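>>> fold the stuff below for me.
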Amino acid sequence: MLIPIAGVLSKDEVRQFRAQLATAPWEDGLKTAGTLARAVKRNQQLADGSPLAVELGNQILRKLGNHPLFISAALPSRIYPPKFNRYADGGTYGAHVDSAVMQVPGTSISVRSDLSATLFLAEPEEYEGGELEIEGPFGIQAAKLAAGDMVLYPSSSLHRVTPVTQGARIASFMWIQSMVQDDGARTLLFDLDQSIQGMTSSVAADDPRLLKLTGVYHNLLRRWATP
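Below you'll find the predicted structure:
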């Protein structure tokens, strides 16, 4: 399931991020590429653990912790600290699948990658190409969202970033370990939760139908969740 999440960062926050990233010490993305990825990865990244990456990443995590749609869709248990990348001058990342388990640098913490997330920091008109293409059961879906918007998708999916032929594509990306590992179960919970949220504006809080649906949601979450 591919889920766009609008307004994770405001336009003012995006401008602040971009001002700091404009003079960032970008490194060759091959430094963090695995054996297979080295053949298809051509981009730049901020070094893991750099003060700027940590500062901006923590701001993103604080925003996500208060974003109802993100919480509903991801049901996060752990989040790999946000990373930052830049694609320009033909930069691309060919088809690949994200690693299943990732060690957080400098810690003993590991994160199972149930969901991948890309937070766009450049407006679509700033660059040519750079679409995030995600393969799923219904074919390929492309995402090229407004700056400040995020897309969530299963880490198990084959995905790629098409070549950036003009301008620069700047983004943050991360992986989420969900309390509900199974994508199908998580999708059902998300759909149910969104239906419940849609009802709250039109029925009373003590409406028996709303209470019953809410009970079903939490009992399913109780059955499937592994905090």
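>>> can we go C-alpha only for contacts and neighbour counts from here?
Will do.
>>> all helices of the chain, in order?
For the chain, the helices defined by DSSP state H occupy 11-21, 51-65, 68-74, 183-199, 208-224.
>>> in terms of secondary structure, what does the fourth one contact?
It refers to helix 183-199. When contacts are defined as 3 or more CA pairs under 8 Å, 6 or more residues apart in numbering; DSSP states H and E, helix 183-199 sits against helix 68-74, helix 208-224.
>>> please provide the structure for the following sequence as well, for comparison with the first:
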Amino acid sequence: MLIEIADLLDRTALREIREIAERGDFVDGAVTAGYRARRVKNNNQLSKKSAAESGLGARLAGALNGNAQFRRSVLPKRILPPLISRYAEGMAYGPHVDDALMQKPNAVRSDVAVTIFLNDARDYDGGELVIGSPFGEQWVKLPAGAAVAYPASTLHRVAPVERGTRLVAVTWVQSYVRDPQQREILHDLDRVCRKLADSQGEAAETDLAFKSYSNLLRMWSEP
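The predicted structure is shown next:
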């Protein structure tokens, strides 16, 4: 399931984050790639020291945690501090799958990957996030401030940047529900529950829908 989140960051937050990135030190992005992905990763990343000193990772993680759509669809248990990635003209990230366990020894299982777009789509050509699925590739390029969340278990890539610079934040989430199909069922049922609560708040069927959601979450979650 691919979830697009509009307006995760407002204009003020975007401006401040871009200013921090402009002042920070960028390093070769391959240093944070896994063994297999390292060979196809060609970008730059804001150094962890620069991000930590500015509190940027915590700020972005807080924005995700504070977004109701993100919480309902991803059911986050742990969110890694996001990395700021920059792609100049000619840079790309070839097909890869994210590491299953990150930030060892206190490992986070990467159930969901998240990309937050930090500059406008008109600032660069190419640079689409391309996510594999049973229905073919899905190409994603969103406005500044928007985010996309998708299963980290998928093969995905970043198409070459043909003009300009692509600036994004990327992170990974361990969900209370590890199975993507179960998360999708819960997400759909949550939408049904909310619709019923608005239109038939006193109906017995509304209570049954909420009961089913709660019991499925109880059955599938891993506290």
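>>> coming back round to it: Leu30 of structure 1: which of the helices of structure 1 is closest?
With CA to CA as the criterion, Leu30 of structure 1 lies closest to helix 51-65 of the helices of structure 1, at 17.6 Å.
>>> mind listing what's buried along that closest one?
Leu52, Ala53, Val54, Leu56, Gly57, Ile60, Leu61, Leu64 (16 or more other CA atoms under 10 Å).
>>> how much space between the last one and Ala204 of structure 1?
Put plainly, it is Leu64 of structure 1. The spacing between Leu64 of structure 1 and Ala204 of structure 1, counted by CA to CA, to the nearest Å, is 29 Å.
>>> most tightly surrounded among the helices and strands packed on helix 183-199 of structure 1?
Most buried of these, by mean neighbour count (mean count of other CA atoms under 10 Å): helix 68-74, with a mean of 19.
>>> how far away from the center of its chain is stretch 77-95 of structure 2?
10 Å (CA atoms, centre = their mean, to the nearest Å).
>>> which part of structure 1 lines up with that stretch?
Stretch 77-95 of structure 2 corresponds to residues 77-95 in structure 1, going by TM-score structural alignment.
>>> what's the end-to-end length of that stretch?
Terminal residues of stretch 77-95 of structure 1 lie 27 Å apart, using CA to CA.
>>> now stretch 30-49 of structure 1
End-to-end for stretch 30-49 of structure 1, by CA to CA: 17 Å.
>>> buried ones in that stretch, by neighbour count?
Buried residues in stretch 30-49 of structure 1, counting neighbours by 16+ other CA under 10 Å, are found at Leu30, Ala37, Lys41, Arg42, Asn43, Gln44, Gln45, Leu46, Ala47, Asp48.
>>> picking up where we left off before, output the helices of structure 1 in a markdown table, with distance to Ala100 of structure 1 appended to each entry.
Output for those, formatted as a markdown table (distance: least, CA to CA, whole Å):
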| stretch | distance to Ala100 of structure 1 |
| --- | --- |
| helix 11-21 | 29 |
| helix 51-65 | 21 |
| helix 68-74 | 16 |
| helix 183-199 | 14 |
| helix 208-224 | 20 |
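>>> ok, which of these comes nearest Gln103 of structure 1?
Proximity to Gln103 of structure 1 (CA to CA) singles out helix 51-65 among the helices of structure 1, at 16.1 Å.
>>> give me the angle between the biggest strand by length in structure 1 and helix 51-65.
Across structure 1, the longest stretch assigned as strand under DSSP state E is strand 164-178. Relative orientation of strand 164-178 of structure 1 versus helix 51-65 (axes from the mean of the first three to the mean of the last three CA atoms, to 10 degrees): 60 degrees.
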